[in-house]
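>>> starting from these lines, generate the structure:
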Amino acid sequence: MTEPIVVGVDGSGRSLRALVWAAHEAALRRCALHIIHVLPREHGYAGTLEDRVREESRRDQGVVAEATAIVQEAHPDLEVTSALPSGAPAAVLLAESERAHTVVLGAKGLGGFGSLLLGSVALQVVGHAASPVVIVNHVTTGHRRIVVGADGSAHSRAACVRLPAGVPARCRTASPACVECPTSESGSGSGSRCPSDREVER
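Predicted structure coming up:
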């Protein structure tokens, strides 16, 4: 059975963009999408302050329900599961990465230059996940290439091997620091721009 794509959501705009990207990728790869909304540790749903806990429970369940509805409307045939585990978000997502095809998270999304920054959870997941991790800043359409940072190491080669679905089986290394991968059906790209291009087989 194909491992699911796991996406973390928290009800924010940045997690919505990650959700849209993850759902599209899951549909292309024909694998399940698993939506995770991590509850803070204080969400024990027990003890005193029952009214507050009940309100928070409804809100958290609403985040997952809305995310699921968005995906099912866009991809009605996609298998979608969800969970609301409690704990430290990074630890929960790292545990999920053990059985995930890919973990998808939104960027911090502060606007301007800040939108290029990663939150502490994303940084921990990127650095320690057992699966590939995708950080989504903006969802774009119409672009025909994917740019992959590369330094010639086995890890950077793996980045080309695990490119998103729909990318042809070859990508072109334009420089030691950048791999430009054509995403058109014909496989045409920007290879002619750089005479030192070399092809990397997936």
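
>>> going forward, measure contacts between C-alpha atoms and count neighbours the same way
Fine.

>>> so what secondary structure elements neighbour the helix or strand hosting Ala23?
Per DSSP states H and E, Ala23 falls inside helix 13-29. On a contact count with 3 or more Cα pairs under 8 Å, 6 or more residues apart in numbering; DSSP states H and E, helix 13-29 meets strand 5-8, strand 33-36, helix 50-74, strand 102-106, strand 133-136.

>>> following up with a second sequence; could you model it the same way so I can compare the two?
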Amino acid sequence: MTLRKPLYALALFCAPALAFAHPGHADSGLAAGLIHPLAGLDHLLAMLAVGLWASQQQGTARWALPATFVLSLLAGGLLGFSGVGMPLLETGIAGSVLALGLLVALAVRPPLLLAGTVTALFALAHGLAHGLELPAQASPVGYAAGFVAATAALHAAGYALVRLLPQVAAPLVRLAGALAAGTGAWLLAA
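Okay, here's the model as predicted:
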């Protein structure tokens, strides 16, 4: 019973993406920013995986990994707004889905400095992609606020899902990580 509320909340969070599925709604920037992490499978899976992985950690890492991702995502977004690019950006993003999925599937608990560094690098790539895809006529501030809010919500959804599941459901979380890793491998091959 307690699992229903978070699932309903996640469904309601994702519903606006369906309502904005046609053009003309993203002119303010905020709506486009909110939709961007939800519309791309690579971004969606990576950001959910960060929340799943954070929930598998102990102590400070539980909040530090999502916070690091959000701050690095914003830094990458600002670089993207400035036109800074990165070679093989899409490959790096697909690789982040694979790696984060594997980290969840294997429930890896590295030292916080290593985990934070990996998280920051992946987030920087995602942020660059968001920043480079700023829609014409959109407010960069509104767009950044949107993709930061959507990212934080996806992290929270992944985290809450694991924290609310009974301990016996841990293999399902690992399976979700394996599925994300498989999707990341598929994205790399495509």
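
>>> TM-score for the pair, please.
Superposed pair, TM-score by TM-score structural alignment, normalised by the length of structure 2: 0.29. Supporting alignment: 72 aligned residues with a Cα RMSD of 4.0 Å.

>>> now the helix holding Ala23 of structure 1: buried residues?
By neighbour count with 16 or more other Cα atoms under 10 Å, helix 13-29 of structure 1 contains the buried residues 14-27.

>>> what angle separates that helix from helix 50-74?
In terms of direction (axes from the mean of the first three to the mean of the last three Cα atoms, to 10 degrees), helix 13-29 of structure 1 departs from helix 50-74 by 40 degrees.

>>> return the member of the buried residues of helix 13-29 of structure 1 nearest to Glu66 of structure 1.
Leu16 (9.9 Å; Cα to Cα).

>>> show me the residue at the heart of structure 2, geometrically.
Centroid check for structure 2 by Cα atoms, centre = their mean gives Met47 as the closest residue, at 1.6 Å.

>>> quick one, what contacts Trp38 of structure 2?
No Trp there; residue 38 of structure 2 is Leu. 14, 17, 44, 150 (Cα atoms under 8 Å, 6 or more residues apart in numbering).

>>> how much space separates it from Ala170 of structure 2?
Here the criterion is Cα to Cα, to the nearest Å. By it, Leu38 of structure 2 lies 25 Å from Ala170 of structure 2.

>>> try Leu128 of structure 2
Applying Cα to Cα to Leu128 of structure 2 and Ala170 of structure 2 gives a distance of 33 Å.

>>> more neighbours: which of the two?
Leu128 (26 against 16; other Cα atoms under 10 Å).

>>> please tell me how far that one sits from Leu164 of structure 2.
From Leu128 of structure 2 to Leu164 of structure 2 the distance is 33 Å (Cα to Cα).

>>> same check, this time on Tyr143 of structure 2
31 Å.

>>> returning to what we had before: closest to Thr81 of structure 1 out of the helices and strands packed on helix 13-29 of structure 1?
strand 33-36 (4.8 Å).

>>> packing partners for the closest one?
If you count contacts as 3+ Cα pairs under 8 Å, 6+ apart, strand 33-36 of structure 1 packs onto strand 5-8, helix 13-29, helix 50-74, strand 80-83.

>>> for the longest one, packing partners?
With contacts taken as 3+ Cα pairs under 8 Å, 6+ apart, helix 50-74 of structure 1 sits against helix 13-29, strand 33-36, strand 80-83.

>>> out of these, flag the one nearest Cys171 of structure 1.
Closest to Cys171 of structure 1 of these, according to Cα to Cα: helix 13-29, at 18.7 Å.

>>> quick check: angle from that closest one to strand 102-106?
Using the same axes, to 10 degrees: helix 13-29 of structure 1 against strand 102-106 is 150 degrees.

>>> OK, contacts around Ser82 of structure 1?
Ser82 of structure 1 touches 34-37, 64, 68, counting by Cα under 8 Å, 6+ apart.
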